[in-house]
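1. sequence and predicted structure below; questions after.
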Amino acid sequence: MFSEVVWKKPTLWHQGLSSDRLNYLERAISITFFAGLTALCAQIAFAVPWTPVPYTFQTFAVLATGVYLRRNDAFVSGCVYVLAGAIGAPVFAEGGDMLFDSGKLIASGGYLISFPIASAL
């Protein structure tokens, strides 16, 4: 009798855990929120004379994105942030709105491109 209880398979528990049934609206809101948080933290910046790249709180936001969201969602959030800046939204540090300047990547462009990867790790 004990073995019947142990080996009896539940019938519907796995349907609630299916990745197909996740709340996509909640995921989209989370992705947008963390892209906005990264943009907001980019505005908290201070320049130092020895480098053209300012110090910002973007790193905190990128790492918080990686801690809170799933790997794929964190990557998408980072991509949304970088693409928003690439199309001209003033989301980069100190109100920067371009990823390229005269055909060249801006000084902090390498950091910006690596943000989606860093948040996914």
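-> Arrived safely, thanks for sending. Numbers count the residues shown, from 1 in each chain.
2. going forward, measure contacts and count neighbours with C-alpha atoms only.
-> OK.
3. list the residues that contact residue 93.
-> 42-45, 54, 56 (C-alpha atoms under 8 Å, 6 or more residues apart in numbering).
4. in terms of secondary structure, what does the helix ranked longest in the chain contact?
-> Ranked by residue count and defined by DSSP state H, the top helix of the chain is helix 24-42. Under the contact criterion of 3 or more C-alpha pairs under 8 Å, 6 or more residues apart in numbering; DSSP states H and E, helix 24-42 touches helix 58-68, helix 71-86.
5. and the comparison structure, right after this:
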Amino acid sequence: MTHDAPLLHGRNPALWRQGALILAGTVLIAVAARVSVPMWPVPMTLQGLAILVVGLSMGSRLGALTLLAYLAEGAVGLPVFAGGGAGLAYMAGPTGGFLLGFVAMAWIAGLAARGSLPAMIGASAVAALALYVPGLAWPYAVASGLGIDAGWASSEAGALWAGWMQPFLLGDAVKAVLAAVLVHAGFRATGR
């Protein structure tokens, strides 16, 4: 029997545990996506909070894998995105850049997994801000780079700031602190 035999027979407990954690993370994010405050151009949901919790509790690698799995679920048509959205057409819409940025958000937050509370808050804040890079690049690229005239696309910095970033900053700051406090308290309570 080779060293790889348990994996080939599906008996690798670490692999099963990681798969279960990824599935649980995608379910948490999908449920959080349903808690929505209507705003334009994208709704404000608890997705960001759930993604930060996933990254902080699972670490960078497993957190990023969880978000890739979440995106794959949405791409194949499972209604996991905000408002029950799903499919590639949804992913190419206004939220496309933010959806891709979720992977980086979880990865960055995961850099502080099992760290001190200040480290977790800092990583969460940086991760929340980093989400705006692809989030704002997407409507800019659609409007100016691709030349597509979509009502939500814009190549003007003022419009991107006013409609895509500024309304969400306070909520993102609260989510960053809350995620860090929740995960840190959870680790302390479980002795991890």
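-> Structure received. Model, not experiment: these values are computed from the prediction.
6. picking that back up, mind reading off the mean deviation between the helix or strand that the longest helix of the first structure is followed by and the second structure?
-> The C-terminal neighbour of helix 24-42 of the first structure among helices and strands, as given by DSSP states H and E, is strand 45-46. Its aligned residues in the second structure lie a mean 1.3 Å from strand 45-46 of the first structure after superposition (mean C-alpha distance after the TM-score superposition for the first structure).
7. show where strand 45-46 of the first structure falls in the second structure, residue numbers please.
-> Aligned by TM-score structural alignment, strand 45-46 of the first structure falls on residues 36-37 of the second structure.
8. ok, residues contacting the matching stretch?
-> 43-46, 82-83.
9. let's see that with 10 Å instead.
-> Identification of contacts with stretch 36-37 of the second structure by C-alpha atoms under 10 Å, 6 or more residues apart in numbering yields 42-47, 82-83.
10. distance from that stretch to the middle of the chain?
-> 16 Å (C-alpha atoms, centre = their mean, to the nearest Å).
11. buried subset of the contacts of residue 93 of the first structure as a ChimeraX selection?
-> Buried members of the contacts of residue 93 of the first structure, defined by 16 or more other C-alpha atoms under 10 Å, are picked up in ChimeraX with:
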select :42,43,45,54,56
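12. what residue of the second structure matches up with residue 71 of the first structure?
-> Using TM-score structural alignment, the partner of residue 71 of the first structure in the second structure is residue 60.
13. sorry, back to before: now the contacts of residue 93 of the first structure in CSV, with distance to residue 4 of the first structure?
-> Rendered in CSV, the data for these read as follows (distance: C-alpha to C-alpha, whole Å):
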residue, distance to residue 4 of the first structure
42, 59
43, 61
44, 61
45, 63
54, 65
56, 60
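14. correct me if wrong: residue 82 of the first structure contacts residue 100.
-> No - using C-alpha atoms under 10 Å, residue 82 of the first structure makes no contact with residue 100, being 11.8 Å away.
15. from residue 6 of the first structure, how far out is residue 15 of the first structure?
-> 20 Å (C-alpha to C-alpha, to the nearest Å).
16. for residue 31 of the first structure, same thing?
-> As for residue 31 of the first structure, its distance to residue 6 of the first structure is 41 Å (criterion: C-alpha to C-alpha).
17. who has more neighbours out of those two?
-> Using other C-alpha atoms under 10 Å, the more surrounded residue of residue 31 of the first structure and residue 6 is residue 31, with 25 against 8.
18. separation between that one and residue 88 of the first structure?
-> In terms of C-alpha to C-alpha, residue 31 of the first structure sits 20 Å off from residue 88 of the first structure.
19. show me where the second structure has helices.
-> Counting by DSSP H, the helices of the second structure are 5-8, 13-34, 47-58, 60-75, 88-91, 96-110, 117-130, 132-140, 157-160, 169-190.
20. looking at these, which is buried most?
-> Highest mean neighbour count among the helices of the second structure (mean count of other C-alpha atoms under 10 Å): helix 47-58, with a mean of 28.
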